[in-house]
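> Requesting a structural model of the entry that follows:
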Amino acid sequence: MADLTRAALSRKDLVRALNQTADLLDVLGSDEGGFRATAYRSAARSLDRLEASSEDLQATQFAGVPKVGKGIAQELLAYLATGRFAPLDEVAEQVPEGVQGLFVVRGLGPKKVRALWDAGIDSVPRLLAAAQSGELAGIKGFGAKGAQALGEAAEFVLRSQDRFLLSSALQAAEAAQARLQAAGLTAQPGGELAGQRDTLSGAELLAGGDAAAWASALAGLEGWESIGEEGGTLVGRLAGVPLTVRPRGAAPAQAAYAPFGEPEHAGLQLPDPESLIQVKDIQGMLHTHSVWSDGTATLRAMLDETLRLGHSYLGTGDHSQAAAYAGGLAPERLREYTAEIRAMQAEGLPILAGAEVDILADGSLDYPDDLLAELDYVVASVHSNFGLSQAAQTGRLVRAASHPLVNILGHPTGRLLLRREGYAVDIDAVLEACAAHDTAAEINANPWRLDLRWQDALRWRGRVQFSINTDAHSLGGLRDLRYGVMIAQKAGLTPADVVNCLSAEDFRRWARG
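Alright, predicted model coming up:
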C-alpha cells in the first residue's frame, strides 16, 4: 500500500496517496483530534474535483487549489519529484501490510480495521477465516449479520486477486504494442484481451520477431519490468499488469472473431464483425455528470469535449436529491439546471436535459412525475439499499423500468468489478420489464462497472434496446466509451440495438414521443 512509485503520477495518484495516509493515521490513532487526517482528506476531495493534470499542478505548485496548504503542497511536489509520498511511508511503516490490505474489503473503514487488528485479524484471508468460524461475530461492533457480509466481501476480494480491469490491461497492451511497432515489429492483442473480457489475468500480445527483439524494444519503456523468457515467450509486467508477448504461431486457436469465443456464443446466429457497433456510431453521449452535482466540469466543457471526440450531442445526467452525498439536485435546483440547458439549446447547442434519478427502496422515483416530464430523458439507477432480498430488489427495478417517464435503466446490477458483487436481482425479470415498456438497459462504460454484463445483453439482444453510456464525471471520463462498446460488441450488438446511435432529434422523439 505504501509503495506508489510510478513512472508518471496522475492527479488520481495524488488523491489516492492523501486518502491512504488519512486512513492509516486514523488506524494508528496517533493523530490527536484527527486534524492531519482531516486535512489530507479535504485536500484529496479538492484535488478530486479538479480537471487539472498533475503536470499542471506541479507547474503552478498547487497555487490556488482549495484545501491544499503550503505544507501539503510541498509534500505533494516532493511526491511528484521522487515517486514517494513521505507522510504515507511514515505511517505505513507502522501498520502491517496485511492490515493495510483490509481496506479493500467492502464495509471496512479505519475504525473497523483498527478493531480487527486489535483482535488479531491482520489480513483478508484471516478475516474470511474469522467470519466462517464465528469468531468475527463475537467481536464488539460486528455481530452475526455484519460478520456474514464481511465474510462474503472478503471472499470476493480473494477471488478477485490477480485480476485486472479491461481498461488496465488494454492500456498496458497498447503501450507495449506501440513500442514494438516503433521497432518495426507487428503486434496484436491475443488471449483474454482479444476476447474483450471485462476482467483479465493480464495482457497478451501476439508479435512478429522473437523474445530478444521484444525485450530490446520494450527496454526503457516506463513501467516495464521484464521477468524473463520462457519457451520463446517474453513475460513481464507493465504498470503492474502481467504482460506476455508470444509468437503469433504459438497462440492457442481462437474463434474467427475472438470476442465470440465464449461458451455462451456457441450455436448462436451472430452478426458479422463488420456490422457490430463501433465508437464512431455513438451520436449521443448520455448519462454524464457536471459541476451541478458531483462532476468536475461545466456543462459547456462537457459538451465541447463530446463534440471534440466526434459525437453529435450531449445528454446530461446529474444526480437527483436522494444522492445528497453526490450533490444531488433538490427540485428547485433541478429547475435551475434545466433552465441553463434550455438556454444552451436556445443558442443552438446540441445538448439534452436529463437526470440520473435515484430508484428508491420501494421502486418509486426520487422526483415527482411533473418534474420528470420537464426533462428530455431520464436515467433511473439504484444507489442505495443494496441489501434487499432478491424478490424485493427485483420488484424495485421492475417498477422503475416500467415507469412511463423512465427511458434508461442505469447500471442495472450495481456491480463494481474487483470491488463488490452486484445486488441480488433476477436480471431476466428486469430486462423483460424493459422490453415490455421500451426502456433501454444501460451498458455502463465505466471500466469499474461494465454493467449490464455482456452475457445478459447477449441473451436479450433483439428484444431489449440498450444505451452505452460513460457515466462520466470528468472530461477524461468521456473517453471510457470504448470499453462499453467493447462489451456491446461481445454481446453481438449493432447500432440498431443502441438508442444513443440515434440523432438528437430521433432520440428525443423516442424518449418523449
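
> only C-alpha atoms for contact and neighbour calcs from this point on.
OK.

> now G317, nearest residue through space, not along the chain?
Counting by CA to CA, 6 or more residues apart in numbering, the nearest residue to G317 once its immediate chain neighbours are dropped is A355, at 3.9 Å.

> What are the neighbouring residues in contact with that neighbour?
By CA atoms under 8 Å, 6 or more residues apart in numbering, the residues touching A355 are H287, T316, G317, D318, H319, S320, L375, Y377, V378, V379.

> run the last query once more with 7 Å
T316, G317, D318, H319, S320, V378, V379 (CA atoms under 7 Å, 6 or more residues apart in numbering).

> measure stretch 264-274 end to end?
End-to-end distance for stretch 264-274: 20 Å, by CA to CA, to the nearest Å.

> cool, and stretch 325-333?
End-to-end distance of stretch 325-333 (CA to CA): 15 Å.

> The nearest residue to G462 once chain neighbours are set aside and F466: what is the separation?
The shortest distance from G462 to any non-neighbouring residue, by CA to CA, 6+ apart, is to D497 (7.0 Å). Remark: distance between D497 and F466 (CA to CA) = 6 Å.

> Likewise for A488?
In this view, A488 and F466 are 9 Å apart by CA to CA.

> From the centroid of the chain, which residue is nearest?
The chain has W448 as the residue nearest its centroid, 2.7 Å off, counting by CA atoms, centre = their mean.

> Surely that one is in a strand?
No - in this structure, W448 is coil, not part of a strand, as judged by DSSP: H, G, I helix; E, B strand; the rest coil.

> here's the other one to compare against:
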Amino acid sequence: MADVTRKDLVHALNSAADLLDVLGSDEGGFRAAAYRNAARNLDRSETSLDELRETRFAGVPKVGKGIAAELMGYLDSGRFAPLDEAAEQIPEGVQSLFAVRGLGPKKVRALWDAGIDSLPRLRGAAQSGELAAVKGFGAKGAQALGQAAQFVLDSQDRFLLSQGLLAGEGVQQALAGAGLEAQFSGDLGRLRDTLPGADLDLTGDPAAWASALAGTEGWEAGESSAETLSGRFGSVPVTLHRAAAGSPAFRPFDEPEHAGLDLPDPAELIQTHDIRGMLHTHTVWSDGVSTLREMVDSVLALGHEYLGTGDHSQSAAYAGGMTPERLREYIAEIRGLQAEGLPILAGAEVDILADGSLDYDDELLAELDYVVASVHSAFGLSQADQTERLVRAASHPLVSILGHPTGRLLLRREGYAVDIDAVLDACAAGNTAAEINANPWRLDLRWQDALRWRSRVRFSINTDAHSPRGLRDVRYGVMMAQKAGLTPADVVNCLERDAFKAWARG
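Coordinates of the predicted model:
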C-alpha cells in the first residue's frame, strides 16, 4: 500500500484534468470536468482517508465508480493511471510550463502549438518578442511570463531549508553511530531559507565517513577526495568537508545584515519550547484534515499549552472557507470545548479583500478571540494598491495578526509587490503582530524584515498547520526568528493563553 495523502489524490485529479485539456482529446471536456469536480468534493469531504478507502469513496459527490476505481488504484500503487497516460503524450518540457505562474492548460497548449515547449524556450521567446506575437499573450503578458519563467529556472536544483535539514540530520545521525560528529556549514549552517544542498564539516578521514554512511537508508555515495565526500541523501546533494580540529561551526546570525547590530546573547534567543500557543491552524472546518479536538490533543502532546484556530473565511471557497453561518457554528463548537476545559481559542484566518476590507463584518469578527488577516487573492495589484490594502488591514482594530505578509511561496512564486516597511509601520502603530509563517514553503515574514523591525513590532510564529504533522514546522519559524534576533518577549504566542487573549482584544 502506497503512502498517498488526500492532497496527493486531489493534486492527481486536477493534474490529469489539466493534461487532458492540453491534449484536447477529451471531446467536450467532460472527463476533465469530472476529475475537477471529484477533486473539489474530495478536498472538501470531512471523511477520513481510511474511511474513504474502506468505502471505496462511496458518498463523495461526483466520485463515481470509475473515478473511485482509479483512486483506489492510486492508493494501492502510488501511481494515478489517468495522469500517467496523459503525461506519456506530452513532452516533459511542455509539462514543466505548468510551474510558471499565470499559465493554465489553454495557454500551455497555445505555447506548445507555437513551438515554445520548455522553460528556456519560454524565457527566450519572452526576451526576443516572439511570445508577444503569439495570440492571447501581448507585450505586457509576455514580460510577466518571462519573469515568471526565470523565477522557475532560478529555483531549479534548489531545496527548501526543511529538505536540507532532513538530509543533514540524517547524515549526522548515521555518522554519530560511528562516533563521528558533523556540524552544519555553508548555507545549511546559516539556515538559508533555500539552498543548493547540505554541507557538513567534520574531522578525520573521508574513507571513514564513507564507511560510516555505507548502507544508510537514503544515502547514495558520490565522489570522494582527500578532503571531501559527496553524495545524496534522498534527493538532496550532500557534501562532507574535512574541518580543522576545533574549527567553529557557523552560527545562523553570521550574515551581512547582522553586522554592527546590538543583538541579544544567543542564550536569550527564542526557542521552540518558548512557544506556548500554536496559533493559525486549520481543521476540517476548512481545508485541514483533523478535528478541533484532535488538533488540541496534538498541540498538548508536543508540549505546548494551547491551540489557536485559524480556519479560512468565506472568500476562500477553494479551501472550504466558512460562511458567516458556519463561522458561528465553528465558534459554538470551540466554546463547547472550552467549557469542557480544553485549552483552545477561537480564531479565524480572514481574507483581506482587494480594497483592504475584511471578509466578515466587524460584529462577527468581534465574536472571535483573535483574527489572522491574510491575502489570498488579487496578487497582481500595483505596489501602491497592494501596500494600501495591507496597511488598511493591519490598522483594523480587530486584526490581531497579519498573516504571511508578502505572500511568497519559496521555489514556487514570488511575493506580491508591496512596500513591506510601510506595512510593518502600520503593524507597529496598530499593535498588530506580523506573522512569521513557519511553513517551510513560506517562511514569511522574511527574517531580514523582522530583524529591521524587531524593536518596533511584535511577531507571531505560526505553523499554518493543516494537520498534526504540520505543527512540528514551528521549528523552522523559530530558526528564522533566531536569525532576526528575536527573544520570547518579541513573540505574542509566547504569552500564556489568557494574556494572549487580553493582548489580542486589548
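
> Need the counterpart of the residue nearest to the centre of structure 1 in structure 2.
In structure 2, W448 of structure 1 lines up with W441, judged by TM-score structural alignment.

> just checking, that match touches R408?
No - look at W441 of structure 2 against R408 with CA atoms under 7 Å: they stay out of range, at 8.2 Å.

> In structure 2, what stretch matches stretch 286-301 of structure 1?
Counting by TM-score structural alignment, stretch 286-301 of structure 1 pairs with residues 279-294 of structure 2.

> before we move on, the earlier item: tell me which of A488 and F466 of structure 1 has more neighbours.
Using other CA atoms under 10 Å as the criterion, A488 of structure 1 and F466 rank with A488 on top: 32 against 28.

> which position in structure 2 aligns with A172 of structure 1?
Match for A172 of structure 1 (TM-score structural alignment): A167.

> what's next to the helix or strand its match falls within, contact-wise?
Element membership for A167 of structure 2, per DSSP states H and E: helix 161-176. For helix 161-176 of structure 2, contacts defined as CA under 7 Å, 6+ apart pick out 181-182, 188, 191-195, 197-198, 209, 212-213, 216, 233, 236, 440.

> what comes up buried for that helix?
Buried residues in helix 161-176 of structure 2, counted by 16 or more other CA atoms under 10 Å: 161-175.

> That one vs structure 1, average distance?
Following superposition, helix 161-176 of structure 2 is found to deviate from structure 1 by 1.5 Å on average (mean CA distance after the TM-score superposition for structure 1).

> tell me which strands and helices the next helix or strand after that helix is in contact with?
Sequence order places strand 183-185 as the next helix or strand after helix 161-176 of structure 2, per DSSP H and E. The helices and strands touching strand 183-185 of structure 2, judged by 3 or more CA pairs under 7 Å, 6 or more residues apart in numbering; DSSP states H and E, are strand 198-202.

> re earlier: so the residue nearest to G462 of structure 1 touches R463, yeah?
No - between D497 of structure 1 and R463 no contact is recorded; they are 9.0 Å apart, counting by CA under 7 Å.

> Between the two, tell me which one has more neighbours.
Using other CA under 10 Å, the more surrounded residue of D497 of structure 1 and R463 is D497, with 20 against 15.

> The more buried one maps to what in structure 2?
In structure 2, D497 of structure 1 lands on D490 (TM-score structural alignment).

> isn't that match right up against F459?
Yes - at 6.1 Å, D490 of structure 2 counts as touching F459 under the criterion of CA under 7 Å.

> Which residue ranges of the stretch 51-200 of structure 1 form strands?
164-165, 187-189, 199-200 (DSSP state E, counting those that start in this stretch).

> compared with structure 2, how much does the longest one deviate?
In the superposition with structure 2, the aligned residues lie an average of 2.2 Å away from strand 187-189 of structure 1, counting by mean CA distance after the TM-score superposition for structure 1.

> which residues in structure 2 does that strand match up with?
Aligning strand 187-189 of structure 1 against structure 2 (TM-score structural alignment) gives residues 182-184.

> now that stretch: how far from the chain's centre is it?
On the basis of CA atoms, centre = their mean, to the nearest Å, stretch 182-184 of structure 2 sits 26 Å off its chain's mean C-alpha point.

> what number of residues lie near the closest residue to L77 of structure 1 other than its chain neighbours?
Nearest non-adjacent residue to L77 of structure 1, counting by CA to CA, 6+ apart: Q58, 6.4 Å away. Residues lying near Q58 of structure 1 (other CA under 10 Å) number 16.

> And L206 of structure 1, by the same measure?
21.

> Roughly how far does it sit from V245 of structure 1?
Distance from L206 of structure 1 to V245 of structure 1, by CA to CA: 6 Å.

> Could you do L108 of structure 1 as well?
According to CA to CA, L108 of structure 1 stands 38 Å off from V245 of structure 1.

> With that, I have no additional questions.
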